[in-house]
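Novice: Predicted model follows, preceded by the sequence.
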Amino acid sequence: MTEHSSRILRFRPTIDTKFHIDYSWWEGQEAELHAYLISLLPEEKRDLFVDREEAPKIDWIDPKTAEVKQIDALQHALQTLVGNVEELRQTPLVDAVFRVFLANANTPLSPIELEERIGRPARTILRTLSGARVYRGLRPAITEDNED
């Protein structure tokens, strides 16, 4: 058992527990992650990334700092695709949550905060994300506050 998974077992997530995409869950599955990320794109954008092992880099301006950064074009395309609440209600729950985290640069959110963004009940989100099975690397964001 990894240190991360043993820490997760020490507490029971609540609707106030923050979750995020745990990219360590995807380790060794980079090709699957790449394919999954591409599948989230609209069809007209998928062709830009399908046959590439690595997405091209683009210049991006951080809206908070005005700093210009080089970022992955696939990451940028995914961050802009979240859509509105109505669209996310039609999206499978796990995919909707994953898309929210892609759009917000993987800033941890609670089921209550996710409910506001995807229009699904917080309790349903909590049951899905805190069950025995880990979906798409969506796990509690381990912090000092929830380790006790």
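Specialist: It's in. Quick caveat, the model's predicted, so the values are computed rather than measured.
Novice: make it CA atoms for all contacts and neighbour counts henceforth
Specialist: Will do.
Novice: can you pull out the strands in the chain?
Specialist: Counting by DSSP state E, the chain has these strands, from start to end: 19-21, 57-61, 68-72, 138-140.
Novice: These into a markdown table, with extra columns for distance to residue 122 and mean neighbour count?
Specialist: Formatted as a markdown table, the strands of the chain follow (distance: least, Cα to Cα, whole Å; neighbours: other Cα atoms under 10 Å):
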| stretch | distance to residue 122 | mean neighbour count |
| --- | --- | --- |
| strand 19-21 | 12 | 24 |
| strand 57-61 | 33 | 14 |
| strand 68-72 | 32 | 13 |
| strand 138-140 | 14 | 22 |
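Novice: nearest to residue 128, of the ones you listed?
Specialist: Residue 128 sits nearest to strand 138-140 of all the strands of the chain, at 9.6 Å, using Cα to Cα.
Novice: putting a second one here so we can go through both:
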Amino acid sequence: MTPPKPSALAKPTLDTPYHIDYDWWPTSGEDLRVVLLRQVPPEFHDMVTAEPADRQIDYIDPRTGRISRVDPLRFALKVAAENPAFINREISVIDCVLRVLLMNDNRPITPRELAALTGYDGQQILRLLSGARVYYGSDRSSPKL
């Protein structure tokens, strides 16, 4: 059973968790692969585009040692995320938010936590995530039942 979506009437706060809603992408008019490829550093572009999208590569998480099978694009994103410069103030706020969500395997995270990780203002992040426009499928997370 899918948990209910948070009420649209409940005003989001700095402690409201957000995640990427992958169900949003097919109806958005945006291409998820293109958006993700824009997050990959240039030195990985040739590797990602040369490999078949359905190829699986072993990725070893340097923190946990856990091995997972990922496509070339996810592999490039995971390797790029290991570099502290992956999150920086030279990219837009919303790109920073997307990168943090990707780094954290889309675990829900609050604007307060995002602010601590990105250096951007939590209120600014909250305004972007709770506004009328949906950025990169960002959505409030449903409570766990």
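Specialist: Arrived safely, thanks for sending. From a predicted model like this one, the values you see are computed outputs, not experimental measurements.
Novice: picking up where we left off before, show me the one of the strands of the first structure that comes nearest residue 11 of the first structure.
Specialist: That would be strand 138-140 among those, by Cα to Cα, at 10.0 Å.
Novice: what's the average distance of the closest one to the second structure?
Specialist: For strand 138-140 of the first structure, the mean deviation from the second structure after alignment is 1.0 Å (mean Cα distance after the TM-score superposition for the first structure).
Novice: for that strand, packing partners?
Specialist: Identification of packing neighbours for strand 138-140 of the first structure by 3 or more Cα pairs under 8 Å, 6 or more residues apart in numbering; DSSP states H and E yields strand 19-21.
Novice: what's the strand it packs on packed up against?
Specialist: Strand 19-21 of the first structure packs on helix 93-103, strand 138-140, going by 3+ Cα pairs under 8 Å, 6+ apart.
Novice: Could you rerun that using 7 Å?
Specialist: strand 138-140 (3 or more Cα pairs under 7 Å, 6 or more residues apart in numbering; DSSP states H and E).
Novice: can you give me how far the strand it packs on is from the chain middle?
Specialist: Strand 138-140 of the first structure sits 9 Å away from the centroid of its parent chain (Cα atoms, centre = their mean, to the nearest Å).
Novice: One more: stretch 6-16 of the second structure?
Specialist: That offset, for stretch 6-16 of the second structure, works out to 20 Å (Cα atoms, centre = their mean).
Novice: tell me how far the ends of that stretch are from each other?
Specialist: 10 Å (Cα to Cα, to the nearest Å).
Novice: now swap in stretch 28-47 of the second structure and tell me
Specialist: From its first residue to its last, stretch 28-47 of the second structure covers 27 Å (Cα to Cα).
Novice: swap in stretch 55-73 of the first structure?
Specialist: 6 Å.
Novice: Identify the residues contacting it?
Specialist: Stretch 55-73 of the first structure has contacts (Cα atoms under 7 Å, 6 or more residues apart in numbering) with 49, 74.
Novice: for stretch 102-118 of the first structure, same thing?
Specialist: 15-21, 78-80, 82, 85, 88-89, 96, 101, 121-122, 125-126, 141.
Novice: What are the boundaries of the helices in the first structure?
Specialist: Under the criterion DSSP state H, helices of the first structure are mapped to 3-8, 30-39, 43-46, 73-79, 85-89, 93-103, 111-118, 122-129.
Novice: okay, those in CSV with distance to residue 135 of the first structure and mean neighbour count next?
Specialist: Output for the helices of the first structure, formatted as CSV (distance: least, Cα to Cα, whole Å; neighbours: other Cα under 10 Å):
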stretch, distance to residue 135 of the first structure, mean neighbour count
helix 3-8, 14, 12
helix 30-39, 12, 15
helix 43-46, 23, 12
helix 73-79, 18, 18
helix 85-89, 17, 15
helix 93-103, 7, 21
helix 111-118, 15, 20
helix 122-129, 7, 18
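Novice: any chance of those in JSON lines, plus distance to residue 55 of the first structure?
Specialist: Output for these, formatted as JSON lines (distance: least, Cα to Cα, whole Å):
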{"stretch": "helix 3-8", "distance to residue 55 of the first structure": "29"}
{"stretch": "helix 30-39", "distance to residue 55 of the first structure": "10"}
{"stretch": "helix 43-46", "distance to residue 55 of the first structure": "11"}
{"stretch": "helix 73-79", "distance to residue 55 of the first structure": "6"}
{"stretch": "helix 85-89", "distance to residue 55 of the first structure": "26"}
{"stretch": "helix 93-103", "distance to residue 55 of the first structure": "16"}
{"stretch": "helix 111-118", "distance to residue 55 of the first structure": "28"}
{"stretch": "helix 122-129", "distance to residue 55 of the first structure": "29"}
